[in-house]
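Asks: Below are the sequence and a predicted model for it; my questions follow.
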Amino acid sequence: MAPGAEVTVRLVKSPRPDVRYPATVVGDDGTRVVVRAPWAGAAVRDFGFVRFETGDVFTEHFWRDRWYAVKEVRAADGTLKGWYCDVTRPARVTDEDGGTLVVADLDLDLWRSADGRRVLRLDEDEFAASGLAARDPDAAARALAALDELERLARQGGFTALTGSA
């Protein structure tokens, strides 16, 4: 994926509807694809520990060989809010819609605040209810290992070494 190219990010949320949003490619080294996208959800989504709102910018790191994505979240004024991490199957690039980054979301998430004081494992109940452990025990084990790795990284100083961003 060429830097500057417009792409569609497609988060497969089966059995729920997929989420699609436009993004701009920042870089692709063959293993990691980095895109930048504005917050594409409702005007404001308040999670209690962070608010995503119109004007927020997400710099999203997707790997073709890792079971997660790391998204740096900044407010419209550039202030770092933190990192929202999705546990996913490895990313794939398709020719669909002129270029689509496809990622299967596995329901587990992690949040790390900008100051590092809050590291939260999220949606473990949704993951358990998804039935993935019964349908695909190997994928479930990889997903849980990915969440553990993200939590370890978050608690050991964040994602700078992994993503190259502050």
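Replies: Perfect, thanks for sending it.

Asks: switch to C-alpha atoms for all contacts and neighbour counts from now on
Replies: Will do.

Asks: List the contacts of Tyr21.
Replies: Tyr21 makes contacts with 8-10, 37, 40, as judged by C-alpha atoms under 8 Å, 6 or more residues apart in numbering.

Asks: what about the residue lying farthest from the centre of the chain, which helix or strand?
Replies: In the chain, the residue that sits farthest from the middle, by C-alpha atoms, centre = their mean, is Ala134; the gap is 24.3 Å. If you go by DSSP states H and E, Ala134 is part of helix 132-135.

Asks: try it against this one:
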Amino acid sequence: MNERGRETGTVAAGAEVGIRLVKSSGREVRYRARVLADDGTHIVVRAPWAGEATRDFGFVRFEDGDVFTEHYWRDRWYSVKEVRDPDGVLKGWYCDVTRPVRVTADGLTSEDLDLDLWLSADRTEVLRLDEDEFAASGLRSRDPDAAEFAWRALAELERSARGDFEKVLGI
């Protein structure tokens, strides 16, 4: 791999990598994940729930023992996290609107743009989330191009969630 902070090539399946999720507030969430695949554009990793406690969103609970299969792209403005309980039962998909993932010697860095989408396992719920946080982030005035990419990404995710969601994941 290249020097610290520089883009690298693909990451090997089976390798353990650091995941760094950077929030617009500057807060960071860091955890470790196992690489399942990397084709040079699409990276798939698996990790246990990284939160310190149960997080109840009202429409889903993330809790100890949940397993996240996370999909990141170097050329898409979102990531998708498939969420399963400890017994492997699918809870649904949590989609983060992000800048394209950066892969460095330190692992994967995903910059969260405060727009999210939830798709329930039975596909009856498609929820757009955190639009108020996105508005409050000031991205539209700081980086109008990024804000436009973010809105387009959310619209693409919602269209896919209401149609053939597997196409997003490439399965």
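Replies: It's in. Note that the structure is predicted; figures quoted are calculated from it, not measured.

Asks: Let me see the TM-score of these two.
Replies: The pair, once superposed, lands on a TM-score of 0.94 when counted by TM-score structural alignment, normalised by the length of the first structure; 161 aligned residues with a C-alpha RMSD of 1.0 Å.

Asks: on that earlier part again, could you dump the contacts of Tyr21 of the first structure into TSV and include distance to Val26 of the first structure and secondary structure?
Replies: Putting these into TSV (distance: C-alpha to C-alpha, whole Å; DSSP: H, G, I helix; E, B strand; the rest coil) gives the following:
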residue	distance to Val26 of the first structure	secondary structure
Thr8	13	strand
Val9	13	strand
Arg10	17	strand
Ala37	10	strand
Ala40	18	coil
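
Asks: Of these, which is the nearest to Thr79 of the first structure?
Replies: Nearest to Thr79 of the first structure among these: Ala37, at 15.6 Å, using C-alpha to C-alpha.

Asks: What residue in the second structure is paired with the closest one?
Replies: For Ala37 of the first structure, the aligned residue in the second structure is Ala47 (criterion: TM-score structural alignment).

Asks: can I assume that match is in contact with Leu36?
Replies: No - using C-alpha atoms under 8 Å as the test, Ala47 of the second structure is too far from Leu36 to be in contact (10.4 Å).

Asks: what's the longest strand in the first structure?
Replies: strand 100-113 (DSSP state E).

Asks: helices or strands up against that strand?
Replies: strand 6-12, strand 80-88, strand 92-94, strand 119-122, helix 124-130, helix 137-155 (3 or more C-alpha pairs under 8 Å, 6 or more residues apart in numbering; DSSP states H and E).

Asks: What is the corresponding segment of the second structure for the fourth one?
Replies: Mapped onto the second structure using TM-score structural alignment, strand 119-122 of the first structure spans residues 126-129.

Asks: so how far does that stretch sit from its counterpart in the first structure?
Replies: Stretch 126-129 of the second structure, aligned to the first structure and superposed, deviates on average by 0.2 Å (mean C-alpha distance after the TM-score superposition for the first structure).

Asks: Distance from that stretch to the middle of the chain?
Replies: For stretch 126-129 of the second structure, the separation from the chain centroid amounts to 14 Å (computed by C-alpha atoms, centre = their mean, to the nearest Å).

Asks: After superposing, tell me the mean distance of the helix holding Ala134 of the first structure to the second structure.
Replies: Per aligned residue, helix 132-135 of the first structure averages 0.3 Å (mean C-alpha distance after the TM-score superposition for the first structure).

Asks: Mind listing residues that contact that helix?
Replies: Helix 132-135 of the first structure is contacted from outside by 139-141, using C-alpha under 8 Å, 6+ apart.
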